[in-house]
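Visitor: Provided below for reference: sequence and predicted model.
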Amino acid sequence: MPRLPSSLRRAVRHWWLPALAALLVAGLCAAGLVLYVDERGHRERGMTVGPEQARDRLDVKVHLLHSDPATQSVTAWVDIDPRGTLRQPGERDVPTKDLVIETSSGERPVLHYPAHQPIRTETLVFHLQKGSISDYPFDRYITSVAFDPTADGKDIPVVVRMIDADPFFVAHKVRPASKDLGTGLRLSFRRTLSNILLAWFMMVVMWLMALAVLVGARLASWYRHGMAWAALSWMAATLFALVALRKAAPGDPPIGSAFDYAAFFWASLIIAVSVVYVVAIGFKAEHAKILKKR
């Protein structure tokens, strides 16, 4: 097999590492775009339940705006649109009959809309269940979003379409809501992939910072030149940087969450112990120097 010219071999040895790094960066960027497009597509498709073939029906569009684990609630805008004979001709949101809609919202269980009067957009709050914010960033929640409408006292079909617009949580369909609640979906809420990846990245960074300080403390202790002020300044700055990084965690997790027990508490402890260790070794070395001078 013929050998490559020496100049070409040198060029290959010189450029293979930058080329590999460029391919790695391009691959990561492409993977990130694919994940972003997939999550965005899921949000735009929405989730629909109900007899869409029915002519005389009620269309309910639910915009899931904000999930708040601290209050165990999810806030949504609700647009109601009568169809067929339930809609006044020439009007989009004016019903021809008195509408009463029972909802799965704990705060607004019943909505009333008189005939021949425009229907306004409602803000409803649904309660989150089976989840704890202390599990951050792995916390998940369950809620039911359902509607059971009547027109002049008679049951009417309803189509419920849900659009996920929460930047921190993503909703997934678990199953149809209980028939006792009406037409709707039982939803599972979990943090978005971007939030989970960022939380994991922050935990890894915390551990790397702590281990770097630990290695620095060990090296500073080997030389025993006295108080290593530069090293101590760097370690103290790292400790404060760790606290600032903790505050920047998306979703404002409470102190004592899984995030803290997985990284923050231990990283802070390692850095604090390293600072004390370097001070103790430095004090011992300085004390020895003073004794020699005497």
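Guide: Perfect, I can see it now. In this text the structure is predicted, and so the values were computed from the model without any measurement.

Visitor: use CA for all of it now, contacts and neighbours both
Guide: Fine.

Visitor: what residues sit buried inside the one helix or strand K292 maps to?
Guide: K292 belongs to helix 265-293 when assigned by DSSP states H and E. Judged by neighbour count using 16 or more other Cα atoms under 10 Å, the buried positions of helix 265-293 are 267-268, 270-272, 274-275, 277-279, 281-283, 285-286.

Visitor: for those residues, work out which two are farthest apart.
Guide: A267 and E286 (28.5 Å; Cα to Cα).

Visitor: can you give me the helices in the protein?
Guide: Using DSSP state H, the helices of the chain run over residues 6-45, 193-223, 229-247, 258-259, 265-293.

Visitor: just checking, what packs against the first one?
Guide: Packing partners of helix 6-45 (3 or more Cα pairs under 8 Å, 6 or more residues apart in numbering; DSSP states H and E): strand 158-164.

Visitor: try the second one
Guide: Applying 3+ Cα pairs under 8 Å, 6+ apart, one finds that helix 193-223 contacts helix 229-247, helix 265-293.

Visitor: and the shortest one with helix 193-223, angle?
Guide: Going by axes from the mean of the first three to the mean of the last three Cα atoms, to 10 degrees, helix 229-247 is angled at 160 degrees with respect to helix 193-223.

Visitor: give the buried residues for helix 229-247.
Guide: In helix 229-247, counting by 16+ other Cα under 10 Å, buried: A231, L232, M235, A236, T238, L239, L242, R246.

Visitor: can you tell me which of the residues you listed is closest to V34?
Guide: R246 (28.5 Å).

Visitor: roughly how far apart are that closest one and L185?
Guide: From R246 across to L185, the span is 36 Å (Cα to Cα, to the nearest Å).

Visitor: ok, now G41?
Guide: Distance from G41 to L185, counting by Cα to Cα: 19 Å.

Visitor: so these two - more neighbours on which side?
Guide: The residue with more neighbours, out of G41 and L185, is L185; 26 against 11, by other Cα atoms under 10 Å.

Visitor: is it true that the more buried one touches K179?
Guide: No. L185 lies out of contact with K179 (Cα atoms under 8 Å); the separation is 10.2 Å.

Visitor: now do the contacts for P51.
Guide: P157, V158, V159 (Cα atoms under 8 Å, 6 or more residues apart in numbering).

Visitor: ok, and here's another one to check against it:
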Amino acid sequence: MRRLPRSRDRLLIAGLVLLAVAAAAAVGIWVQVGERQALDTRYRAGASVPDRVDIAASVQRVDAAGREMVLRVLVTPRGDLAEAGGISPARTLTLQTSPSVRGDLTFPAHGRISTVDVRVALTAGSVTDYPFDAYDAALEFGVVQGGEAVPVRMTLSNSDALFAADIDAYEADGAAVFDVGLARSTSALIFAVFMMAAMWALALAVLIGAWFLLSRRKGLTWPALGWMAATLFALAAFRNTAPGAPPIGSLLDYMAFLWAEALIAFCIITVAVMGMRAEAHPPEPKD
């Protein structure tokens, strides 16, 4: 008879399982804290003189398929450039931007300034490289008030949890310049890789089940066929949960999804055809 594990062995296995769970939780917390710190990071460029225009901008959303990102901008004049309350420019203020930003912004004198969402075109990269796609954006902001260039101080941050931003901030000719690199966040990348591994695992599970049915000449085993068909359609729904909703034809599809679907469909068809033949020609009973 097979000997059951002793109490010490069971305690050792339980301890190893708890240690593995604790290690996985610790890694998850470490990744989450790192991403939270990245979202809280502020990048600054420009002059810090009293009479200046402050610009606070944050990346609200990155649309990889549309190759653009939405930037929320708040402009605040300081010192002699603002009226007494500090929320309105003393003279008409124009925010001049780089070509990648969709148009300059003009704020009339004595008018209240509110936040504005602007769209920025992305360069490099392609969404079909998902989940390893990466993009660039060049931002340049200068301010003209009353026909004269005035000092500017800008702060840029990232609020899109699906993307990690690598930002280089500096000042050039009185303007605040930011070179932004965007890539999938660690959590989105981990989940996408897990999806690909899960797709292959499910496809291999269906392949093993089909091999068992064919080698044993089980015929039309309806519960098994139902499980295979359910897996085929469940994978399509599972694929649509990918972070960022990548389009069909991305690297995720060519590395896992399309192959898994093809393999499962082949297994279903083969099991159905061979099962029908087995049902039509059952083995003769032995005497």
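Guide: Ah, there it is. From a predicted model like this one, the values you see are computed outputs, not experimental measurements.

Visitor: next, count neighbours for the aligned partner of T71 of the first structure in the second structure.
Guide: Residue pairing (TM-score structural alignment): T71 of the first structure is matched to G66 of the second structure. Neighbour count for G66 of the second structure, taken as other Cα under 10 Å: 10.

Visitor: same deal with G34 of the second structure?
Guide: G34 of the second structure has 13 nearby residues by other Cα under 10 Å.

Visitor: residues contacting the corresponding residue of the first structure for it?
Guide: Following TM-score structural alignment, the counterpart assigned to G34 of the second structure within the first structure is D38. D38 of the first structure makes contact with no residue, according to Cα under 8 Å, 6+ apart.

Visitor: redo that, cut-off 10 Å
Guide: Residues near D38 of the first structure by Cα atoms under 10 Å, 6 or more residues apart in numbering: G32.

Visitor: with W229 of the first structure instead?
Guide: So W229 of the first structure contacts M235, V278, V279, G282 (Cα under 10 Å, 6+ apart).

Visitor: likewise for Q129 of the first structure?
Guide: P69, Q72, S73, R140, Y141, I142, T143, S144, S188, F189.

Visitor: what is the equivalent residue in the second structure for it?
Guide: Counting by TM-score structural alignment, the partner of Q129 of the first structure is T123.

Visitor: for R36 of the second structure, see how far away its match is.
Guide: Taken as Cα to Cα, the span from T123 of the second structure to R36 of the second structure is 26 Å.

Visitor: same thing with W200 of the second structure?
Guide: 31 Å.

Visitor: neighbour count for those two, which is higher?
Guide: W200 (18 against 13).

Visitor: contacts only, for the equivalent of the more buried one over in the first structure.
Guide: For W200 of the second structure, the aligned residue in the first structure is W207 (criterion: TM-score structural alignment). Shown in contact with W207 of the first structure (Cα under 10 Å, 6+ apart): V213, L242, A262, A263, F264, W266, A267, S268, I270.

Visitor: same question, Y223 of the first structure
Guide: So Y223 of the first structure contacts I281, G282, A285 (Cα under 10 Å, 6+ apart).

Visitor: in the second structure, which of these still touch?
Guide: Mapping those onto the second structure (both residues aligned by TM-score structural alignment, their matches' Cα atoms under 10 Å) leaves no pair still in contact.

Visitor: distance to D56 of the first structure for those - can I get that in TSV?
Guide: Compiled in TSV, those are given as follows (distance: Cα to Cα, whole Å):
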residue	distance to D56 of the first structure
I281	82
G282	83
A285	88
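
Visitor: what's the matching range in the second structure for stretch 268-288 of the first structure?
Guide: Under TM-score structural alignment, the alignment places stretch 268-288 of the first structure onto residues 261-281 of the second structure.

Visitor: P95 of the first structure and P118 of the first structure: what is the separation?
Guide: Relative to P118 of the first structure, and taking Cα to Cα, P95 of the first structure is found at 7 Å.

Visitor: now E44 of the first structure
Guide: Counting by Cα to Cα - E44 of the first structure and P118 of the first structure are separated by 27 Å.

Visitor: number of residues surrounding the aligned partner of F141 of the second structure in the first structure?
Guide: Using TM-score structural alignment as the criterion, F141 of the second structure maps onto F147 of the first structure. The number of residues packed around F147 of the first structure, counting by other Cα under 10 Å, is 24.

Visitor: now swap in the one 4 residues further on and tell me
Guide: Taking other Cα under 10 Å as the neighbour definition, A151 of the first structure ends up with a count of 20.

Visitor: quick one, what contacts it?
Guide: Counting by Cα under 10 Å, 6+ apart, A151 of the first structure has contacts 57-58, 86, 95-101, 113-115.

Visitor: 6 Å instead?
Guide: Contacts here follow Cα atoms under 6 Å, 6 or more residues apart in numbering; on that basis A151 of the first structure touches K97, D98, L99.

Visitor: ok, how many other residues are close to the residue nearest to it when sequence neighbours are not counted?
Guide: Leaving out its chain neighbours, the residue that sits closest to A151 of the first structure by Cα to Cα, 6 or more residues apart in numbering is L99, at 4.7 Å. L99 of the first structure: 24 surrounding residues under other Cα under 10 Å.

Visitor: L99 of the first structure maps to what in the second structure?
Guide: Checking TM-score structural alignment: L99 of the first structure goes with L93.
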